[in-house]
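[1] Here is a sequence with its predicted model. Questions after.
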Amino acid sequence: MTVESEKRTRFFRLWTVITDAQGVFRAMRSVQYVAFYLTFSYLLQTILLLLQGETQYTSPPANSEQLYFELGLYSGISVLSLWLGVRIRNGKYGAVPYVAGWMLVEIVFSIVTAPWYGGVGAVIFGVIAVSGLRGWFSRKKYGVASLARKRSWLLIGCGTVFGSALLALCAFGLLIEVGVFPDLKVVSGENLSSYHIQTLLDRGILDESDSIEYFYSYGLFSVADGGQFLTPTKLVIYEEIEGVLSVYELPYSKIDSVELVTQGGFLEDSLYLIYGNSRSEWEYVAMFLGVENGGDQTFIDRLNKHIADYKAI
């Protein structure tokens, strides 16, 4: 490494020193490597999805529709990031803040969902992304006015829409992972977040003496919106409509059978009907379950086992 290059970069050439307009351009141009890293990363996820049926960060698709959707999403992002990297390499820097910001969101998401994957790569390209953002926000300071003529308003508009959507999606995923928003699949009681358990207790849906075996909520922002869970003695189904909460406690001793009405898919829950026996006060009650990872079948298998055990008494 020459003395001149040492002045221009630090931390093994990952961090660009900005002292003039040329430093601004070097910092922004380095973001091309972030874009190419994202291209490789999403291409790898596409290959893993094809060969193994799952990626490093997500659960296996519930069905073929979700598989094709994820394949299209990952391959599309690979092509997009490659295109943005080529644009930056050719001196078109309008996508710099979007690519760099995208990389930082990716790092946070991977730390929460799968911290054991891509640690070194995430740190390296995270440093480059921050360096590129410094260059972007230093344009005015060093009089880089020529960049305005290189702007593509179409790219800026598309980048803003895509970046906002990606950021919102990642934020929503993070809130699910940390247990703020309901999970999109059936979860076991031991994996149910304490935040959700406390919400159920506060709303009077769950009794202090209850032990949840399996749980599913179709609520988007709160588990109190609707769902069901199994305890050792009963099935509990609840829903909130126009601010009115209804809770149905169905002891296994009063359930006759379970019928699958509609098999769910990628964007649809499975619909089941719970029929009461001669000792019940209801004819049937409807129940919705998510299909991801076969969670609906796991839930129903445990429910049928409880029903069979009580019938055998």
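    On my side now, so go ahead.
[2] From now on I want contacts and neighbour counts done on CA atoms only, so please keep to that.
    OK.
[3] List the buried residues in the helix or strand harbouring Val112.
    Element membership for Val112 (DSSP states H and E) is helix 96-113. For helix 96-113, the neighbour count (16 or more other Cα atoms under 10 Å) marks 96-111, 113 as buried.
[4] Centre of the chain to that helix, how far?
    Offset of helix 96-113 from its chain centre (Cα atoms, centre = their mean, to the nearest Å): 13 Å.
[5] Beyond that helix, next helix or strand please.
    Downstream of helix 96-113 (by DSSP H and E), the next one is helix 119-137.
[6] Give the next helix or strand downstream of that next one.
    Remark: after helix 119-137, the chain's next helix or strand is helix 153-177, criterion DSSP H and E.
[7] between that following helix and helix 96-113, what angle do the directions make?
    Between the axes of helix 153-177 and helix 96-113, defined by axes from the mean of the first three to the mean of the last three Cα atoms, to 10 degrees, the angle is 10 degrees.
[8] dropping in the other structure now:
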Amino acid sequence: MNDQYNLDDAVRDANQASIAAFIAAAVSGLLIVAAMASSADGPLGQFADPVNLIDVALVVACGVGLRFYSRTAAITLVIYYILAKIIMMLEEGRPSGLLFTFIWLYFYWKGIRGSFAYHRLRKEADSNYRSTPVWFYYFVIPVGGIILSLVVLGLSLFGLGLIAESGALVNSAVITGDQLSESDLQLLLDEGIIRPDETVLYFYSAGITSISDDGNLLTDKRVVSYERIEGVLEVYAAKYEDVAEVIIVEEGNFIDDTIVEINTTDDDVFLLLLSPLEEGDQTFINELRSRVPSKPDQVEQQKIRENEA
């Protein structure tokens, strides 16, 4: 910083960074509201989540902080902006909007320069100057901490979602067969869990980094469950025409999976574990039941239940 940089310059830089933050928040807010109102898909679809409003709140809070020459707000704004841009580029698979990114970073960086210089120059002019008012400790820091924690949590979950989509993590919901990666599909074939002439319709595994230890699936011919016990793979399966009854033993929740019991005409029993996320368990069960042929005795029992009702 050169000797000509004075208090007016510091004020100007901090104010410009604040205005840039407010403009960014306004544009983002308008995009989010427009996307939510129109249920937009495609490029605008990523803005349709109301959780994005937390990001807007953080940027606004930083903009307000810069009006008071807050160094914490200035640093937070730069770090958040860089992280958000990195995640966005990872999602798109390529760099985009680099010109605007550097323009906004330029103004946000001026906020850091201006806020630090402001307090230094005030302290040099007045040794009794207090850079941070008491109310800042009791209000701005706690509120800012809460907002920042929510944003970091959101970015972390979003990052995990990107990792899951890349195949590094197993999807935590029931997925369709065409969402299985080629490597996972090959693993199912190599382990003999599915046959070469079968097509996977739905799949779910409780694994974290691999589906090799357990899984539940529907193919166009069978319902299958498998698990690895002490290193030995156990596969349980039944053709749809051999399924006697499908029983929901326990409904799942945000912690536990739904447990489904499969009874066969040969008096065999095995269990399926299905994630209730996005009602994937119900989709799986409905598809399974639609493929199980109705047995005459089951039809008769159903008529009896209807008459009793």
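    Cool, the structure landed. All figures in this text were calculated on a predicted structure; none of them were measured in a lab.
[9] related to what we said a few turns ago, post-alignment, the helix holding Val112 of the first structure versus the second structure, mean distance?
    After superposition onto the second structure, the mean distance of helix 96-113 of the first structure to its aligned counterpart is 3.6 Å, using mean Cα distance after the TM-score superposition for the first structure.
[10] Please find the angle between the direction vectors of that helix and helix 119-137.
    If you take the same axes, to 10 degrees, helix 96-113 of the first structure sits at 150 degrees to helix 119-137.
[11] now what about helix 96-113 of the first structure, what contacts it?
    For helix 96-113 of the first structure, contacts defined as Cα atoms under 8 Å, 6 or more residues apart in numbering pick out 28, 31, 34-35, 38, 57, 81, 84, 88, 117, 122, 125-126, 129-130, 132-133, 136, 159-160, 163, 166-167, 170, 174, 177-178.
[12] go again using 7 Å as the cut-off
    28, 31, 35, 57, 122, 126, 129-130, 132-133, 159, 163, 170, 174, 177 (Cα atoms under 7 Å, 6 or more residues apart in numbering).
[13] From those residues, list just the buried residues.
    For those, buried by 16+ other Cα under 10 Å: 28, 31, 35, 122, 126, 129-130, 132-133, 159, 163, 170, 174, 177.
[14] nearest to Leu71 of the first structure, of those?
    Cys170 (17.7 Å; Cα to Cα).
[15] Grab the most central residue of the first structure for me.
    When Cα atoms, centre = their mean is applied to the first structure, the residue found nearest the centroid is Gly173 (3.0 Å).
[16] Mind telling me what Val79 of the first structure corresponds to in the second structure?
    With the correspondence set by TM-score structural alignment, Val79 of the first structure lines up against Ala57 in the second structure.
[17] Which position in the second structure pairs with the residue nearest to the centre of the first structure?
    Superposed on the second structure with TM-score structural alignment, Gly173 of the first structure falls opposite Gly161.
[18] Tell me the buried residues in stretch 292-304 of the second structure?
    Going by 16+ other Cα under 10 Å, stretch 292-304 of the second structure has these buried residues: Val292.
[19] Also stretch 202-218 of the second structure?
    Using 16+ other Cα under 10 Å as the test for burial, stretch 202-218 of the second structure gives 202-206, 210-218.
[20] and which of these is nearest to Glu261 of the second structure?
    When those are compared for distance to Glu261 of the second structure (Cα to Cα), Asn216 wins out at 12.0 Å.
[21] what's the helix or strand containing that closest one in contact with?
    Element membership for Asn216 of the second structure (DSSP H and E) is strand 214-219. Here strand 214-219 of the second structure makes contact (Cα under 7 Å, 6+ apart) with 198-207, 223-228, 272-273.
[22] Apply 8 Å and report the result again.
    Applying Cα under 8 Å, 6+ apart, the contact partners of strand 214-219 of the second structure are 198-207, 223-228, 272-274, 284, 288.
[23] In what element of secondary structure is Glu239 of the first structure found?
    Using DSSP H and E, Glu239 of the first structure sits in strand 234-241.
[24] Summarise which helices and strands that strand is packed against.
    For strand 234-241 of the first structure, the packing partners by 3 or more Cα pairs under 8 Å, 6 or more residues apart in numbering; DSSP states H and E come out as strand 226-230, strand 244-251.
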